[in-house]
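Chemist: Output the structure for:
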Amino acid sequence: MKIGELAKVTNIPVETIRYYEKIGLLPEPNRDSSGYRSYRNAHLDRLLFIKRCRNLDMAQDEIRELIGLAEQPEADCSDVDALLARHLTHVRERLKELASLEETLVRLQEACTDGRTVRECGILGGLNSELGALEPEDRHNHVPGTHGPGQK
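Modeler: Got it, this is the predicted structure:
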């Protein structure tokens, strides 16, 4: 199948499919006689696997590690379990960060009252005065999609 068909079946943009090829998550397909990429069912299966992992908010390196582990079907599954445990810890930490973010946003929104000008806006004033307090400490979050240095 061609890349457009693969994109349609998986609901993954063509650019993303090419990116996954470029970074090695998806093996490069063979080319047909006219030079077009020719994808097999193995590519479809791999893309769906990657998509499911991304839906679980896994980083590219985690997905790469899982793919490597999946390619050793006779190996002990403890490495897979350990990877998932690490990811679950990360998700739990992120949930705490998001709860803290929610509290901050609620406080800022409560600073707003009707009938004020932008100059008097409690939200903008709070953002200006609390900016240092709002900066994350050494957080390993997914905004904008990373786990932190060396852990993407």
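Chemist: CA atoms for contacts and neighbours, from now on please.
Modeler: Will do.
Chemist: how much space between the most far-flung residue of the chain relative to its centre and Asp81?
Modeler: Of all residues in the chain, Gly115 has its C-alpha farthest from the mean position, at 40.4 Å, by CA atoms, centre = their mean. According to CA to CA, to the nearest Å, Gly115 stands 55 Å off from Asp81.
Chemist: name the helices or strands packed onto the helix ranked longest in the chain?
Modeler: Identified as the longest helix of the chain according to DSSP state H is helix 78-110. For helix 78-110, the packing partners by 3 or more CA pairs under 8 Å, 6 or more residues apart in numbering; DSSP states H and E come out as helix 60-70, helix 122-129.
Chemist: TSV please, covering these and showing mean neighbour count and distance to Phe49.
Modeler: Compiled in TSV, these are given as follows (neighbours: other CA atoms under 10 Å; distance: least, CA to CA, whole Å):
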stretch	mean neighbour count	distance to Phe49
helix 60-70	17	9
helix 122-129	15	41
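Chemist: please give me the structure for this one as well, since I'd like to look at both together:
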Amino acid sequence: MSAALLTIGEAARRTGVSAKMIRWYEATGLLPPAARSESGYRHYGEADLHTLRFIRRARDLGFSVDAIADLLALWRDRDRPSAGVKAIAQEQIADLRRRITELEGMARTLEHLAGACCGDERPDCPILDDLAAADRPPTPRPQRRGLSGRGAARRAV
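Modeler: Just a heads-up that it's a prediction; the model follows:
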């Protein structure tokens, strides 16, 4: 093996992405298939490490796998206008703000319920009563960007 090629374990150590996730990113197409040794072991070069760091940073910022695929395609296209990249970032900002609002609402609800709970030896508990309330309609969950969003940024450019 040449000094420029690294095993999956070394690639994981250098990028902070687990070997399991590296294999998953490869299987989903975010990372190109790794070079293989004669014995079938994966080997990664500097370009692969750079891509893995890109993916890890995008995941750290909360981007979905589909958005990361779009960002990777734009990153690899040196002739792309930046408008597509900005649109994806702005969509992520809006999604994060929606999630923050939801989390703040959940925290307020739990603070109210925890304040109403005596927290003593008695079995009465408004927290459990609220969780068990069968007559309450389910809280709508926000729609996350799914597989249908793949390529949307490229189409918008």
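Chemist: The residue farthest from the centre of structure 1 matches what in structure 2?
Modeler: With TM-score structural alignment as the matching criterion, the partner of Gly115 of structure 1 in structure 2 is Asp120.
Chemist: again, but for Pro13 of structure 1
Modeler: For Pro13 of structure 1, the equivalent position in structure 2 is taken to be Ser18, counting by TM-score structural alignment.
Chemist: In space, what's closest to His43 of structure 1 - neighbours in sequence excluded?
Modeler: When the adjacent residues along the chain are set aside, His43 of structure 1 lies closest to Leu26, with 6.9 Å between them (CA to CA, 6 or more residues apart in numbering).
Chemist: Map the one you found onto structure 2.
Modeler: Under the alignment defined by TM-score structural alignment, Leu26 of structure 1 is paired with Leu31 of structure 2.
Chemist: Distance of Ala87 of structure 2 relative to Ile68 of structure 2?
Modeler: Following CA to CA, the distance that separates Ala87 of structure 2 from Ile68 of structure 2 is 13 Å.
Chemist: And for the match of Pro13 of structure 1, the neighbour number?
Modeler: For Ser18 of structure 2, the count of nearby residues is 16 (other CA atoms under 10 Å).
Chemist: Next: Tyr25 of structure 2.
Modeler: A count of neighbours around Tyr25 of structure 2, defined by other CA under 10 Å, yields 17.
Chemist: can I assume it sits in a strand?
Modeler: No - the assignment for Tyr25 of structure 2 is helix, going by DSSP: H, G, I helix; E, B strand; the rest coil, so no strand is present there.
Chemist: can I assume it is in contact with Ala19?
Modeler: No - contact between Tyr25 of structure 2 and Ala19 fails when scored by CA atoms under 8 Å: they sit 9.8 Å apart.
Chemist: ok, Ile50 of structure 1 touching Ile63?
Modeler: Yes - if you go by CA under 8 Å, Ile50 of structure 1 and Ile63 touch, sitting 6.7 Å apart.
Chemist: related to what we said a few turns ago, list the contacts for the residue nearest to His43 of structure 1?
Modeler: With contacts taken as CA atoms under 8 Å, 6 or more residues apart in numbering, Leu26 of structure 1 has the following neighbours: Ile17, Tyr20, His43, Arg46, Leu47.
Chemist: Just give me the closest of these to Lys152 of structure 1.
Modeler: The closest of the contacts of Leu26 of structure 1 to Lys152 of structure 1 turns out to be Tyr20 (CA to CA; 14.4 Å).
Chemist: Could you check how far the closest one is from Tyr39 of structure 1?
Modeler: Taken as CA to CA, the spacing of Tyr20 of structure 1 relative to Tyr39 of structure 1 amounts to 13 Å.
Chemist: for Glu135 of structure 1, same thing?
Modeler: The span separating Glu135 of structure 1 from Tyr39 of structure 1 equals 45 Å under the rule CA to CA.
Chemist: same check, this time on Arg139 of structure 1
Modeler: In this view, Arg139 of structure 1 and Tyr39 of structure 1 are 39 Å apart by CA to CA.
Chemist: Settle it for me: which of those two has more neighbours?
Modeler: Per other CA under 10 Å, whichever of Arg139 of structure 1 and Tyr39 has more neighbours is Tyr39, with 19 against 13.
Chemist: Verify the contact between Ile68 of structure 2 and Arg57 for me.
Modeler: No - the criterion here is CA under 8 Å, and Ile68 of structure 2 misses it with Arg57 at 9.9 Å.
Chemist: what's the burial count for the corresponding residue of structure 2 for Pro136 of structure 1?
Modeler: In structure 2, Pro136 of structure 1 lines up with Thr139, judged by TM-score structural alignment. Applying other CA under 10 Å, we find 6 residues neighbouring Thr139 of structure 2.
Chemist: Thank you, goodbye.
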